[in-house]
Structure formats: C-alpha cells, structure tokens
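Okay, sequence plus prediction incoming.
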Amino acid sequence: MSARITDARVVVSSPGRNYVTLVVETSDGVVGVGDATLNGRELAVASYLRDHVCPLLLGRDPARIEDTWQYLYKGAYWRRGPVTMTAVAAVDVALWDVKGKVAGLPVYQLLGGASRDGVLVYGHADGRDVPELLDRVEAHLEQGYRAVRIQAAVPGVVGTYGVSKHDGRIYEPASGARPEETTWETTSYLDFAPRVFEAVRDRFGFGVHLLHDVHHRLTPIEAARLGKSLEPYRPFWIEDATPAEDQTAFRTIRAHTTTPLAVGEVLNSVWDVQTLLTERLVDYVRTSVSHTGGISHLRKLYALAELYGVRSGAHGAGDLSPVAHAAALHLDLAIPNFGIQEHMGHRDPAGEVFTSSYSFADGYMHPGEAPGLGVGFDERAAARFPYEPRYLPVARRLDGTLHDW
C-alpha cells in the first residue's frame, strides 16, 4: 500500500515578521512544508487551512499532487482569490517537498532538471534621499548583485513606498492595531523618478540592471508618461505601474513606451494574467509560488507565458518565508523562460526557525542539492515567536482621498 497523509497542521509564528507554515506528515515518516503567508491577512489563510483543508488531506496519497490540487481547487466551488490560492499553494509545495524527499532528489530535478546554472536575483536598495540610495546601491554591488531595485523618498511625500526608516531592510510598519497612513502625490513622483535613475546611472553606468516598483500608484496614461521618461536610463523593468486588476490598462501603457513592464505579485491564477500574456502587454510576470496555487499551477502559468515571449520575475520579498523562496528557486532553475528573481532575504531571528540549502554568489542563487525543497522548519523554535498583528500601510493623496497603496 502506498503512503498516506497522517497529519497536516498549521503553524503561525513571527520570527521577525509573521509566517504561516503548513506541515504535512506521511505514514512512512516523511515531512513536507509549505508556505501559506499572506502579508496582513495571515490568519485568514491559517483558518482556511486549519478548518477546511487539513481535515481533507488525511488519508490521501501524498504522491498524487495534481489530483490533490484539482480536488482543493475544483472541489471548493469558491475558486481563486488570494486566501484560497495561498492555502492551495501551501499544500502543493508541501507535497512537492515530500515527493523530493521520497525520491532523494531536489525538487528542480523532478521538474525536468536545471535549465541554467544559477538564478539571477535582484536586491532592494532605497534611500531617504538620493545620496543615501546611491550608497546602498554601491553596497549591493559590493555584495555581488548584478541587478538592484531602486527606490527613493519623494521630496514632500511622507512615507514613500519602498523606503525604510532605519536600516534599508524593512520598510513596512511595525506591529500595531491599525495600518499606518502615508501620503502620496503623483505629480511630484513623476518629476522625481527620472532624476533618481539619472543619478544612479551617472554614478554606476549601465553595467548594472536597475528595477523600480511603482506599486500600483499611477493611471495608465501616467504610467505611460513614466515609462517614456525613463527610456534613456534603460530600466530592466518598471513594476506594477497601475492597479493590476484591470489587465486592459496595459494596452495604453504599451502603446506609449518601450520600457519593459512587470506585473503580477497580487494576482493569483493564470486567468488573472491571461490577457496580459496573450496580448504581450507585459514582459515579466511576477506571480509568486505561495500566492498562485503553488508549483503546480505557477508552472502552467509560466508555460503559457513562454508561448508569448513573457518571462518570469517572481515576487520574493521578505513577507514570504524561506520555504516560499526555496520553492521559487527550484521552479526558476527549471523553467525555460526564466527572467529574474526578487531576493530581499530574511532577517534573524528567522534563521532560528528556518534553515535552507540555497546559496548566493556573484549575483546568482541556487536552490541546492538537498532532497525536496532543502528547507528545515523547527516547530519548537517557532513556538517562541508568537503571532503579532501587522498591517500593510494605506495611502492618501494630499487632499485626503484614499489611494492605491
């Protein structure tokens, strides 16, 4: 008789920030882990898994990954959405972890083997002003990065997205009962952004890839203006230029600029990006393993993207656990249309809870050769870091109107 799932449990912990981890055990003693973290809505996914999914996993064959995926997706009737797809992703990734351990192979080998020697990653550099940003770009280059995301505080705009208050590592607010409120002014930003790129290019030249996150702040024609103004500085991409729900908005942007476009970290299924891909409206799709149904579904999304010349650029901020980052690296290494991988890293005490076999050198990462995902999870250590309520900020325009964050 084949192995069966004997236990599935959810662990919510906060070793520096909140993570939701699914632990799956099988009758032959193999343990797999999946990431179910949804930043700012962690407990919704934890409840979805604990109350509605985990009981359904008991007794199932862990090797039947695709069947389990379809069971949880089609069988739920209420499909898609970030909570559902994050929960399904956690199960899917945990089962791939189990399968790799049973086979004695890293997950990327089960996906067809490596398509490249390493995974190009980009780090985050920000500054409260341009000189500070330049110093942090230099620090990234000294660490070996070949690609850097650049963000700088817009003069007169309080709480500019992507700019840390302290050490350049965390720019989201600390725990609290309510979200922090920031301000936004589009005109100031559109005037300032080209000057930021000009300063970075003047100091470091064109030998480094520069990326920039707009974070859904612009209308389509504003985004087109930004893309056009940045063309002389050759950005690797501008990310999430408009709210991602309206895929057709990118028709306007695409018609006015040749700056590469990336979108997708808040999208959760292949259907959410179908128009973007089939009309070639973006150059990079940024959906993540943990929010897009896991390895099984994201691999299908990337396969569709390949047909239309679109590459991957998966979300990989610190609000996803090392489990998610490892899963992304395995998929990155295997797919033919890989583009780049976000790598913000994880701060201690996360290292007390998670261990990983992935590595970074000369601007590239590799998931390692450990069986499965190559990530260890210490539940006893996780228990020392209880959940802390946290919220993403909200933004208001200078007249008080609530704006996209």
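Cool, got the structure. Residues are numbered from 1 along each chain as shown.

When you work out contacts or count neighbours from here on, use the C-alpha atoms and nothing else.
Noted.

any idea how far Ala334 lies from Ala303?
12 Å (CA to CA, to the nearest Å).

Settle it for me: which of those two has more neighbours?
Between Ala334 and Ala303, counting by other CA atoms under 10 Å, Ala334 is the more crowded of the two (22 against 16).

Which residue comes closest to that one once chain neighbours are left out?
Counting by CA to CA, 6 or more residues apart in numbering, Ala114 is the residue found nearest to Ala334 once chain neighbours are left out, at 4.7 Å.

What separation is there between that neighbour and Phe338?
Distance from Ala114 to Phe338, by CA to CA: 11 Å.

coming back round to it: next, count neighbours for the residue nearest to Ala334.
Residues near Ala114, counting by other CA under 10 Å, number 17.

With Leu190 instead?
18.

go on, the one 3 residues further on?
Applying the criterion other CA under 10 Å, we find 20 residues in the vicinity of Ala193.

mind checking the SS state of it?
Classification of Ala193 by DSSP: H, G, I helix; E, B strand; the rest coil places it in helix.

That one and Leu56, how far apart?
50 Å.

Give the other helices and strands that the top helix by length along the chain contacts.
Assignment by DSSP state H gives helix 82-103 as the longest helix of the chain. Helix 82-103 sits against strand 19-26, strand 31-35, helix 42-47, helix 65-74, helix 107-110, helix 294-307, with contacts defined as 3 or more CA pairs under 8 Å, 6 or more residues apart in numbering; DSSP states H and E.

okay, pairing it with this:
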Amino acid sequence: MRIESAETVVTSPGRNFVTLRVVTADGLTGLGDATLNGRELAVASYLRDHVAPLLTGRDARNIEDTWQYLYRGAYWRRGPVTMAAIAAVDTALWDIKAKAAGMPLYQLLGGASRRGALAYGHASGRDVPELLDSVRAHLADGYRAIRVQTGIPGLDSVYGVAASAAGSGERYDYEPARRTAGGPVLPVEETWDTRAYLRHVPSVFEAVREEFGPELPLLHDGHHRMTPIQAAKLGKSLEPYDLFWLEDATPGEDQAALRLIRQHTTTPLAIGEVFNSVHDYTTLLAERLIDYVRSAVTHTGGVTAMKKLLDLAAVYGVRSGMHGPTDISPVGMAAQLHLDLAVHNFGIQEYMRHSPESLEVFRTSWTFDEGLLHPSDAPGLGVDLDLDAAGRFPYEPAYLPVNRLADGTVHDW
C-alpha cells in the first residue's frame, strides 16, 4: 500500500485550517489535521517543503516506523510546528489503515470502552445574567457539562467570553484569532488584571451553583494567567463549588508551579493544551500533580503519540480531557473522538461546534446525543474533505491576542 501523493490543503471557512491529504496507489485517501492557530503557514510549509517529499513511495501501513522516521530522522525534535506536521501524517495513515480494514478507527485502537464521550460546552457572558442565559442555552443544546467564563468588571475584553450574547442566535462566534480592523494584520492587544479576576470568579461560580444546583459538572480555564500562589488561592476559593477541573492555572512550562498549587487546593487540575510531547508530562504524571491531560491529537504527534501518552497517564490515574475548540479541525476532532471511545482512562471531551462553512468543507459523521459524542461507525475517521468547497475559502492572516497589564507589561494570554 504505497503512498502516491501527499497534498497540503490550506482553507479558511470562517477560520484557518491546514489539512494533509494522503493518497495511496490503490486509491485510499487519508486526512490529517495540522492546524496551529495563528501560525498555520509555518506548518503548511513544513509539510509541503520538508515532509511530503519524504512520504512518496513509503508503505502507508507502517505507521510506527513513519512516525519514528519523521521524529528522530529530522534531528530537531518536538516543538508545535514539527509535532503538528507529524500529527497530520500519523492521523492520515491511521485513517487509511482503518479504511483498508473497513472499520472505524476506534476498532483498531481496541474497540469501544463506552457508549459515547461526555462533552463539555463553552458558556460565557459579559456579566453574570448573560452567563446564566448562556448556560441555559447550552443545556438546551444537549450539553451535560459546562465550562464557565465571564467578563471581569473593569476589563473591556476577557479570554473565553463570546462576542455576542447567548440569546442572539449566533452560536459559532467564539474565535479568539482575529485581525486588526481596517489596518495591518497585527494581534489585538487586551488588558488584564489578575487581582480583579481573583475577586470576581468565586462569586460567578456561587451564582451558577445557586441557579443550576450541585450536580452539573462545571469547568473553568485560567488560561496560564496566574502565578503559582495566585492559582493556589483561586483553587482554594473555588473548592465550595466542586469544579470538575481548573484548567491551565499557570504557564504550562513551569512544572514546579503545579507542586505549590497541589499543596494548597483539592480542586482538580487540568493542563497541557500547549504541550506537544509526552516529555512535557513526565514530572506531572509521576508526581501526580494533575488530574487531566489536555493535549490534542493535532498538536501532540497524532493518534500514535496521543495513545501512548494516555496509556502512560492511566498508570498514574490521570484521565483524558483533550483540547477541542474550533481551531482543531473536524479531522482532528474526529481522531480524538475515536481515542475517547477506546481508551479506558477517558475523562471528558471539549466540544465547540464548527461553523456551517467549516462543515461544508469537512463532511463529518459524528453524532452528539444526550451530552455524548460518538465518532460514528464509518470506516476510518469518518470525515471527508470537499476540495472544491475548500478552494472557495482562501487563507486569511489572523493572530491570537496579546495580553498586557495596565502598566503596559506583556503578560501571559
């Protein structure tokens, strides 16, 4: 089963996606997601100029060997660009292998461990009443777990808060990567105040619990913005509200920070959406400093690498919570759903619905019912790429925001 071609497709149906399309000599096609939000063209070039020429003529069945060839053979290892490119190749080859077997991918990963994957949605509001409306809307849409983000008094814009209200009818509007209106393509700059945030957030969760009761799983994303002691303070102040997890409380590269947070709070901790290798987790897992792994198949070397990471996490009782906003393309999302169904230590799956334009380009077959996602029983990943539709949406430069404190100091976003 020789690889005949490997094509990199860049398309922007509302936001930018990078997709690798691998075709074998006997006509099987596999898809892989290589989207890196705000740095898409770097990965597209890595694939087109450096990886695709190495794939032609290789046996598509030898997935592990190809993974090692691209990882070890490049000498310069890891990093988000390299690992997203490897992920795209790896996922495409798993798609081909499962299609050749006539099975959904999860069957090749050991079969189903559950009926479906519990998904959480993103409720947000500029103030608490608007947030409560958003939670109601998500519950009406079928979600049975909710991430809660809200505006902070005194700040104009805050990560995680949608641009329009929950009742506006627009459900696809939370995309932080954007352009400066009417000017050059530059990141938007936002202002941040951690003390105001720490004062406000506990009252938000108090209001949500009072309105929706103790049973609804609630999550919150700190988005790397706190020092270790600030994160410990927040985790402790949120303990009465029984969070499912507190995510990315501190910058992920500081492994020691999690020790301090863990010493001071029993709020479960999730981290890792900006990680791209199992090596980012070894200390966190061995010392049991986290409860959930937040990496994405797209950014962590593909299905092969993510399965190994989750198997290692299982040894330490740590569960999955894979990154799943709309900058993970439907191809990457489908790959995660197959892993969600197969691995024993599944925890929860982030799920943001893609825009109608995105679903015109990527034809999906997964289902969302009673709060559970299922990847479908279609052979392979269960996603098709419409090349004609993709061609109607050319790439548009966009960047994630830059964060500054009130005095102008650059801060973590």
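Nice, thanks for sending it over. Note that the structure is predicted; figures quoted are calculated from it, not measured.

Now check the second structure for the residue matching Gly363 of the first structure.
When the second structure is aligned by TM-score structural alignment, Gly363 of the first structure is paired with Gly371.

The longest helix of the first structure against the second structure, how far on average?
Superposed on the second structure, helix 82-103 of the first structure shows a mean distance of 0.3 Å to its aligned residues (mean CA distance after the TM-score superposition for the first structure).

report the angle between the axes of that helix and strand 19-26?
If you take axes from the mean of the first three to the mean of the last three CA atoms, to 10 degrees, helix 82-103 of the first structure sits at 40 degrees to strand 19-26.

in the second structure, what residues pair with helix 82-103 of the first structure?
Against the second structure, helix 82-103 of the first structure falls on residues 80-101 (TM-score structural alignment).

distance between that stretch and the chain's centre?
Centroid separation between stretch 80-101 of the second structure and its chain, computed with CA atoms, centre = their mean, to the nearest Å, is 17 Å.

Tell me the buried residues in that stretch?
80-99 (16 or more other CA atoms under 10 Å).

ranges for the helices of the second structure?
Applying DSSP H to the second structure gives helices spanning 40-45, 52-55, 63-72, 80-101, 105-108, 128-140, 194-212, 228-237, 257-264, 282-286, 302-315, 330-342, 356-361, 387-391.

hmm, back to that, ok, now which ones touch the match of Gly363 of the first structure?
Contact analysis of Gly371 of the second structure by CA atoms under 8 Å, 6 or more residues apart in numbering lists Leu118, Ala119, Tyr120, Gly142, Tyr143, Arg144, Ala145.

Excluding chain neighbours, what is closest to the residue most central in space within the second structure?
The second structure has His323 as the residue nearest its centroid, 2.4 Å off, counting by CA atoms, centre = their mean. Leaving aside its sequence neighbours, His323 of the second structure sits nearest to Ala296 (CA to CA, 6+ apart; 5.0 Å).

ok, now how distant is whatever residue of the first structure lines up with the one you found from Ala63 of the first structure?
Superposed on the first structure with TM-score structural alignment, Ala296 of the second structure falls opposite Ser288. Distance of Ser288 of the first structure to Ala63 of the first structure, given as CA to CA: 23 Å.

Comparing these two, which residue is more hemmed in?
Using other CA under 10 Å as the criterion, Ser288 of the first structure and Ala63 rank with Ser288 on top: 30 against 17.

separation between the more buried one and Gly351 of the first structure?
22 Å.

Repeat that for Ala36 of the first structure.
Distance from Ala36 of the first structure to Gly351 of the first structure, by CA to CA: 18 Å.

Tell me which of the two has more neighbours.
Taking other CA under 10 Å, Ala36 of the first structure and Gly351 do not tie; Ala36 has more neighbours (35 against 16).

Now for the residue mapped onto the more buried one from the second structure: which residues touch it?
Superposed on the second structure with TM-score structural alignment, Ala36 of the first structure falls opposite Ala34. Ala34 of the second structure is in contact with 17-20, 40, 43-44, 84-85, 87-88, 298-299, counting by CA under 8 Å, 6+ apart.

Can you tell me which of those residues lies closest to Asp291 of the second structure?
Asp291 of the second structure lies nearest to His299 out of the contacts of Ala34 of the second structure, by CA to CA, at 19.9 Å.
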